[in-house]
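Student: no sequence on this one, just coordinates:
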């Protein structure tokens, strides 16, 4: 990894749809993480009682979490199906379908009759809807990234690609805001009876807003140039595995550390601080929400930073900083101070932002333009299964086995090293490919 700046002197005028594409990209991933946050809460508090009634409460909880995990396991299916279509028929068409799939499934969960009404059909349909959500999410991310980055300046891909990365903190903030309002205004009985459904049904607003923007957008300039050259791949998934194995490995490994780190600070810290340190749930949630609010600005800033300085270098420094910060964080919060906890979470999520902001640009630029949707989707979904999906379970197992945070710090160290290895295998930005494609397409239009 060198320290040279990746950006060449040549740039281009932004298309008129660049800002709309940025908003459209952000909307889709915000819906994804809004769904993630409300489904997490519902899986723990609501679904065991509503959809998985059992005399053993623990069994009901396990069944509910199993339904939650289905969404993660289904993501690679979406990555394969929609990744292929995205490189074959275009980014826009696929993104309209994925947004509708996620949104309709989320809405239907909110409207699904419970076990007392339709019996065993209730949990079966819930799992099927969760499966549909996962498939949609698996195809959404790669396209959302390409939608904003391929409308934007190729020499500033870090910033333009960051639109999709703002989704997690934005979705978490919206979900927690809705849940806070419901919790404050309803009794526990009312929340279990119908209040939780409001959080799911509200997703329809995001879907409608996102669709209005996406339907008005044209296809991305880069894909139109590829289509004009007659260079669309016939079997993009096969080509990625056959021709781009190193890129796929590099892109997938780059996700591991930020995924594990995010799970630590948004999921496990809440368990550790309340169970081990005796702090209140309100203290922890406030710290996470403040950290998420900072990320709304830090993520695009981090993406823009790596447009000026070597992307892999900045990413790698943040991964190394993560390994150092985790033991410092756990030592600090032994004081049980709310201020210290909040500062520690904010700094931890800032390290995450330094990796997550440029992550979308890094992953997409590992693949040639004609294979970007398939390659990016595969890397994103496969890494999610071995990173964020299992991280909370591993944290819990390590903590139960040792009774302290030491093994968790070792786990984050290993995740950091995996990501650094992935970065070492990757390549620096090559915006010349997009500029050449766009230049040739513009020349053909002028000649015509």
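Tutor: Here it is on my side, so go on. Since we're looking at a predicted model, the values are computed, not measured.
Student: from here on, contacts and neighbour counts on C-alpha atoms
Tutor: Fine.
Student: Near residue 322, how many other residues are there?
Tutor: By other CA atoms under 10 Å, 27 other residues sit near residue 322.
Student: Not counting its neighbours along the chain, what's nearest it?
Tutor: residue 351 (6.3 Å; CA to CA, 6 or more residues apart in numbering).
Student: same thing with residue 281?
Tutor: residue 274 (6.4 Å).
Student: ditto for residue 123
Tutor: residue 51 (5.3 Å).
Student: Does the one you found touch residue 117 like I think?
Tutor: No: look at residue 51 against residue 117 with CA atoms under 8 Å: they stay out of range, at 10.1 Å.
Student: more crowded one of the two?
Tutor: Higher neighbour count among residue 51 and residue 117: residue 51, with 26 against 10, using other CA under 10 Å.
Student: Against that first model, consider the following:
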């Protein structure tokens, strides 16, 4: 069911909506990526005994990363249900509270040397809660924008919600780097805790921002109609939109798998080939800043040429760049490492920047939160959650980057096949997606493109 046409928001209100989504999403993903970055740098040493092999503790810490991803689909379904039934704002307040509480508690956990097996068990439990919160966050952060903005600018404006993910990673990496400078030799003993404990401050900021957000235009319009949202949005999604869910899942394989190989496993691989953690962190930060900026560029481009061509270019870029990324890392030269990260993140940006508008246009208002969460998070749990663990295990088994590069290329191929052979998936919302997402909007075109 689509909502009736509503007046576009005033420019000042539009800026406030985009800014609120960007800031709130950045805060959420700072918390989530903090574990991912710390797992590659220090958590294996603190919480998981290595048994003598230098990579075993890291593999165990990254397995905790994967467990968090396994919880993301469940969180997406729970908060998607809340978002479709009670409103986007209610769901987003819940995700922020759960994420902030879990992250702060991680900073208080005793180490393995103090508490034994209880320590990693509690860490994994908190990571599960983080994963559940992240699973509900992405769709809500996107819908705050896509359900409030003019259709002809949806790709551009919605890309700012994706920027929050990139900026969250940047903040988490900067926080860990600063903690390392402050604590020096004490970083492993206590310094790593500082960024986790500091999350309580940004949690308060996030709660303030989201409490002052209104509900989205599309959801409010839906609530005024006689036919309300279904009692079981998930069941309705599976009944009405199975092709859309599968299509979204396939599109996510490339960027989700590659992004965590580039952001997390690359820190492991860089240390393996002798690159300093400082060079790796700053190259990752630089790459992600470029990524965030290019998301907006590609989002704007998708309003002109269509979502599919831009996404296709990103998937091809990921396929081509998988091996050169590690070849440049092998040189050990800081400049080469920076080039590897920056170009890899540009390819990711072409996909991640388009996802908010592309995915939101696949579902109708009454089931959109649940549909987006299902498609996005199932794929993320498989590709994003497992890729760093599998990549580290492949490195431990072979001592070479080639199997990891082939893994990255395989993930890109899944998205490419979907884009080439299964792209013509019907959209379900006439008003909220007033044109085919694969068709550019012409200046003289004020009606939907059939």
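Tutor: Okay, I see it. These numbers were taken from a predicted model, which means no experiment stands behind them.
Student: one step back: report the separation between the residue nearest to residue 123 of structure 1 and residue 198 of structure 1.
Tutor: For residue 51 of structure 1, the distance to residue 198 of structure 1 (CA to CA, to the nearest Å) stands at 17 Å.
Student: returning to what we had before: now the host helix or strand of the residue nearest to residue 281 of structure 1, how far from the chain's geometric center?
Tutor: Element membership of residue 274 of structure 1 [criterion: DSSP states H and E] is helix 269-275. How far helix 269-275 of structure 1 lies from its chain's middle: 23 Å, per CA atoms, centre = their mean, to the nearest Å.
Student: Where do the helices of the stretch 1-150 of structure 2 begin and end?
Tutor: 11-38, 44-47, 56-70, 72-85, 88-106, 112-115, 118-146 (DSSP state H, counting those that start in this stretch).
Student: same for the third one, what does it pack against?
Tutor: Under the contact criterion of 3 or more CA pairs under 8 Å, 6 or more residues apart in numbering; DSSP states H and E, the helices and strands touching helix 56-70 of structure 2 comprise helix 11-38, helix 44-47, helix 118-146, helix 385-398.
Student: hey, which of those helices is tucked in deepest?
Tutor: Most buried of the helices and strands packed on helix 56-70 of structure 2, by mean neighbour count (mean count of other CA atoms under 10 Å): helix 118-146, with a mean of 25.
Student: on average, how far is that one from the matching bit in structure 1?
Tutor: Its aligned residues in structure 1 lie a mean 1.9 Å from helix 118-146 of structure 2 after superposition (mean CA distance after the TM-score superposition for structure 1).
Student: and the angle for that helix with helix 72-85?
Tutor: If you take axes from the mean of the first three to the mean of the last three CA atoms, to 10 degrees, helix 118-146 of structure 2 sits at 40 degrees to helix 72-85.
Student: Next, the angle from helix 118-146 of structure 2 to helix 56-70.
Tutor: Counting by the same axes, to 10 degrees, helix 118-146 of structure 2 lies at 40 degrees to helix 56-70.
Student: From the contact counts, what lies against helix 118-146 of structure 2?
Tutor: Of the remaining helices and strands, those touching helix 118-146 of structure 2 by 3+ CA pairs under 8 Å, 6+ apart are helix 11-38, helix 56-70, helix 72-85, helix 88-106, helix 112-115, helix 154-183, helix 355-360, helix 368-379.
Student: can you list these in CSV and add distance to residue 392 of structure 2?
Tutor: Listed next are those as CSV, based on distance: least, CA to CA, whole Å:
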stretch, distance to residue 392 of structure 2
helix 11-38, 14
helix 56-70, 6
helix 72-85, 22
helix 88-106, 24
helix 112-115, 22
helix 154-183, 20
helix 355-360, 28
helix 368-379, 20
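Student: Minimum distance to residue 245 of structure 2: which of the ones you listed has it?
Tutor: Nearest to residue 245 of structure 2, of all those, is helix 368-379, at 4.6 Å by CA to CA.
Student: Which part of structure 1 matches that closest one?
Tutor: Aligned by TM-score structural alignment, helix 368-379 of structure 2 falls on residues 372-383 of structure 1.
Student: That stretch against structure 2, how far on average?
Tutor: By mean CA distance after the TM-score superposition for structure 1, the fitted stretch 372-383 of structure 1 averages 0.6 Å away from its aligned residues in structure 2.
Student: Can you list the neighbours in contact with that stretch?
Tutor: Stretch 372-383 of structure 1 is contacted from outside by 75-76, 79-80, 82-84, 86-87, 91, 138-139, 141-143, 146, 236-237, 240, 248-249, 251-253, 255-256, 363-365, 367, using CA atoms under 8 Å, 6 or more residues apart in numbering.
Student: Over to stretch 189-201 of structure 2?
Tutor: 31, 34, 38, 42, 46, 100-101, 103-108, 172, 175-176, 179-180, 182-184.
Student: counterpart of residue 94 of structure 2 in structure 1?
Tutor: Superposed on structure 1 with TM-score structural alignment, residue 94 of structure 2 falls opposite residue 97.
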